[in-house]
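> return atomic coordinates for the entry below.
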Amino acid sequence: MSANRLRECTSPYLQQHADNPVDWYPWGEEALARAHAEDKPILLSIGYSACHWCHVMAHESFEDPATAEVMNRLFINIKVDREERPDLDKVYQSAHQLLAQRPGGWPLTVFLTPDDQTPFFAGTYFPDEERHGLPAFMGVLQNISNAFHEQRADIKEQNKALIRAINQIDPIATGKATPLDSAPLETARQQLASGFDETHGGFGRAPKFPHPSSLEQLLRHWAATGTQDPRSLYMADFTLTRMALGGINDQLAGGFCRYSVDDRWMIPHFEKMLYDNGPLLALYADLWQATGKSLFKDTALKTAQWVIEEMQSPEGGFYSSLDADSEGEEGRFYAWSNEEVKQLLDEDEYRHVSRYYGLDQEPNFEGKWHLHCQTDIATLNHELGSTSEQARNLLEQAKLKLLAQRAHRIRPGRDEKILTTWNALMIKGLARAGRLLERPELIAAAQQAVGFIRDKLWQDQHLLASYKDGRANFNGYLDDYVNLIDALIELLQAEWNNATLQFATDLTDIILERFEDKDQGGFYFTANDHEQLIYRPKPFGDESIPAGNGVAAAVLTRLGHLLGETRYLKAAERTLHCTWDQLKQFPHAYCTLLQSLDELLNPTEIIILRGEPDTLLPWIKRAHQHYAPRRMTLAIPSATTDLPKALSVKQPAGEVVAYLCHGTHCDAPIISLEDFNSALSSTEAAAHDKSQRFDGAVGSFKRFRE
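Presented below is the predicted three-dimensional model:
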């Protein structure tokens, strides 16, 4: 029975469907063989545990015996967790785009031919009854079954065309050795600015997603152009300020939801995903370094606190997500009635909370209030007669009381599978925030997660993608390898460890061996020993997480410069050449890839510090004083031996010695902190002027610093 099949799976999402009357299979040989033997089309349903509309469709259709009877009679039904099998999701989302001529999403509903798993019809959510222009799911089932049996020849011809089309999605190198130039960096800045929401920050209209790779590119552009582009910093600052103060950020416990359903970042889709919070944590730490605004530091620390307290497993890895729903309702855990708030707070606390979070206005979420900053401290001071210190203290006291009360509610479900890619994104965020904000407990949490991955998900020189209930599953994808390499590079800057560098280079050599397209350049999403699907994706564009090819090119560039390894640098260049035409035309869709382009054209600044740990501290502090995204700082204790050749030649000398390198060129060693400061200041002089000009540019928005 279906319950036995899905209950044996590690995915919480699949287990949610274990008691459906639908005869579900997980993706695998058993289901595919049965479909082929019985000549039944496959109904493939892809979703994930925190997906609200996945729950809706499950309740309306998959839990309904009448619907299940039709599904079981007409189809072989396969349920897939897109977080465990992103390879299948990428393939069939691309097919949906071609078949439906519009973007897909979740739940994804795809009908496949039984002999070769080619999709011939695709959609997303289908209701149980016809509404909102969508057909009833029961009718879809009957029509698809009829079409499959009555129009086989037409479907076969359509499938041939689809296979041709889907294999033309990814870029193909032109064969010309076109020199790389900085034009895409400038074009991306223009394209991002053209989509910027001047009123509320972010890009485009609702639903609004954070797009951390786009915001990071704006920050990098500002740093690269000196005083010439204060507006890039403003766009990142304004967006991340509005997000920090908005309902997309949990105002009580910290942590960001997946997206906002409105333009104002007020009401989120309430699921909290690990993959959003890792990059946002790093970005808020970067923006604090760039601006010194306390809001950004506080937001980074609150996000990290939420992740460590609520999402880190006892074994050290990080869980995947929190559900949008609790007690069958989206957002119920986070919403407040005015009466409940009033009963919990004293009069002064309530007056400040009511005004600050808009409880004195109309309810903003289904007759209740979801906390969203409606004003600022200065306005509270003016209207309520409090000082800034008094207002902050009252708000903080009130938040603690509300958080304590919320702890008694039924919590949203937590997806406790541990995914390598998403953990890598969080490890990077924690390592960077810990380093820049001088919080060693964040670095320790990142190291625990790396230890978990090495212990549970690194087996026989293979990364595995997912872990749950003591079982690691699924061969790792490109994203697993390259994001973990990226995280390890960040962790090396927080605390040197030879084993960390060796792990990073082992993983790098594997992606060159198993994932690289040796003919065209770039990297496939799946390894050369992976299950063969109808299409082997080679993704370059950023989506909800950074594109695997972008991260691959970035880490190859950094490690290539650090270790003097030309193989790595050439592979990064081939990746850029593979998609150069698309990168020139739509660079804002490839922001992660732009990092590699930037650091190939303007080689990575590498600072190697050698000395005793205590004596290194002021040198490290100076290296981290300003936002310098092209800079890598590695503090290697004097006693460290067995280093790679490019690092072993940078020997200790005196108390501390600094080696400053730009790409393949290194300056003379520096043994004086004063000289070190002077050397860095010569490249940073413009940074101070940038900040001053930016402060003047934002004008009235300064009040949010309070």
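
> make it CA atoms for all contacts and neighbour counts henceforth
OK.

> now residue 71: how far from residue 207?
Going from residue 71 to residue 207 by CA to CA, to the nearest Å gives 33 Å.

> who's more crowded, these two?
residue 71 (24 against 15; other CA atoms under 10 Å).

> going by secondary structure, that one is in what exactly?
Here residue 71, judged by DSSP states H and E, is contained in helix 65-74.

> Proceed likewise with the subsequent sequence, for comparison:
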Amino acid sequence: MSSRRLAVTATAAILLGSFSSLGDSLPGVANAVQAVLADESSSTTPVTTEESVTNASDQGDSGKAKKATESGPANRLARESSPYLLMHAHNPVDWYPWGPEAFEKARTENKPVFLSVGYSSCYWCHVMERQVFANQKIADYMKEHFVCIKVDREERPDVDDIYMTSLIVYQQATGAGGGGGWPLSMFLTPDGDPIAGATYLPPEDSPDGRTGFLTVATRVTELWTDKKEAVTGSAAMIAREVRRLSGPMVLAEPKDLTRELLETVVTGIEGRYDPDFGGVDFNERRPDGPRFPNVPRLQFLLGLHHENPRPELLKIVDHSLTAMAKGGIRDHLGGGFHRYSTDRRWNVPHFEKML
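Sure, this is the predicted structure:
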């Protein structure tokens, strides 16, 4: 692999899998956010994030929820042209499309903003629509305490990019881990600065310990009421870091790509390697969670091995690719690979192909 190609794949590996040092480089952000969110007297988990995909089941009477969604009165999204936004046009949630009207209302009424970003072909976006946004109890709470905005990422990729970056910065600043994904759920100040974020959230706290949407929303309301100055301060710090990260990206020339940096990336990938079932996205906190192929990481390890043979790296790549090829994530009938596996062993695919 050429030095320039190695530089590109190293950058991809860092961006896709190794934000591990971000919290250390942002002590001000981390301390501010943790100080705001910390509440040892609380019996519930403070605002937390979920993985980009979860194994959550479609809880509750989703059939009734969907029927209610289709038959309820129309909200502002009924005037939109996006199929994804129109899917939410009969939610009881008082949705606003992205625009100045929503933020002006939030400033006038001194309310935080809830921003939900998704797209039409996103499975978990549909699940959250049925479970959460068709729930009258949740809709009533959100109307009283928040201004709610719904965005189609295919219409506004700029908005999606800003707040996906915000989610990753928030996760690293709080040590929550996890990753980006859709549906993207962000709680914002009236000026649009990120307070907290997650991806999919179930409607209520689940028996396996997942924090529910209503719990998160209630916690944000309490923080906004009791610690508004601290909340806006930490949100502004996250926003500044997002602006820095969203600036022009300049790839370093190959001569600036040090061996020390490469080995740092290798160490990070090795730390996510699953020696039992292969893969380089293993999460010890959720060992049975979903698994993604993470091709850039494997490609990076393979590139290093081709430059200078390292059997230990080749073993990781070979084990991981063999496990995927033999597992259910591969479509043995139609060919190709599904987007991810819902289990650690690569046996049960999420039936979605992105190509």
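
> before we move on, the earlier item: in the helix holding residue 71 of the first structure, what counts as buried?
67-68, 71, 74 (16 or more other CA atoms under 10 Å).

> before we move on, what about stretch 106-114 of the second structure?
Neighbour counts using 16+ other CA under 10 Å place 106, 110-114 of stretch 106-114 of the second structure among the buried residues.

> what span of the second structure lines up against the helix holding residue 71 of the first structure?
Aligned by TM-score structural alignment, helix 65-74 of the first structure falls on residues 136-145 of the second structure.

> got the contact list for that stretch?
Residues outside stretch 136-145 of the second structure that contact it (CA atoms under 8 Å, 6 or more residues apart in numbering): 92-94, 111-112, 132-133, 148, 203, 214, 217, 221.

> of all these, which comes closest to residue 311 of the second structure?
Closest approach between these and residue 311 of the second structure, by CA to CA: residue 203, at 47.0 Å.

> I figured the closest one hits residue 212, correct?
Yes: contact criterion CA atoms under 8 Å: residue 203 of the second structure and residue 212 qualify, at 5.1 Å.

> settle it for me: which of these two has more neighbours?
Just comparing residue 203 of the second structure and residue 212: by other CA under 10 Å the higher neighbour count belongs to residue 203, 22 against 19.

> for the more buried one, give its distance to residue 231 of the second structure.
Using CA to CA, residue 203 of the second structure is found at 24 Å from residue 231 of the second structure.

> ok, now residue 210 of the second structure?
23 Å.

> before we move on, back to that, from the chain's centre, how far out does the match of helix 65-74 of the first structure sit?
23 Å (CA atoms, centre = their mean, to the nearest Å).

> what about it, how far off from the first structure?
Compared with the first structure after the fit, stretch 136-145 of the second structure shows a mean deviation of 2.4 Å (mean CA distance after the TM-score superposition for the first structure).

> and the helices in the second structure?
Assigned by DSSP state H, the helices in the second structure fall at 3-17, 22-25, 27-37, 62-71, 83-86, 100-109, 123-128, 136-145, 157-174, 213-226, 228-245, 259-271, 295-307, 311-326.

> ok, residues contacting the fourth one?
The contact list for helix 62-71 of the second structure, computed with CA under 8 Å, 6+ apart, reads 88, 90-92, 130-131, 134-135.
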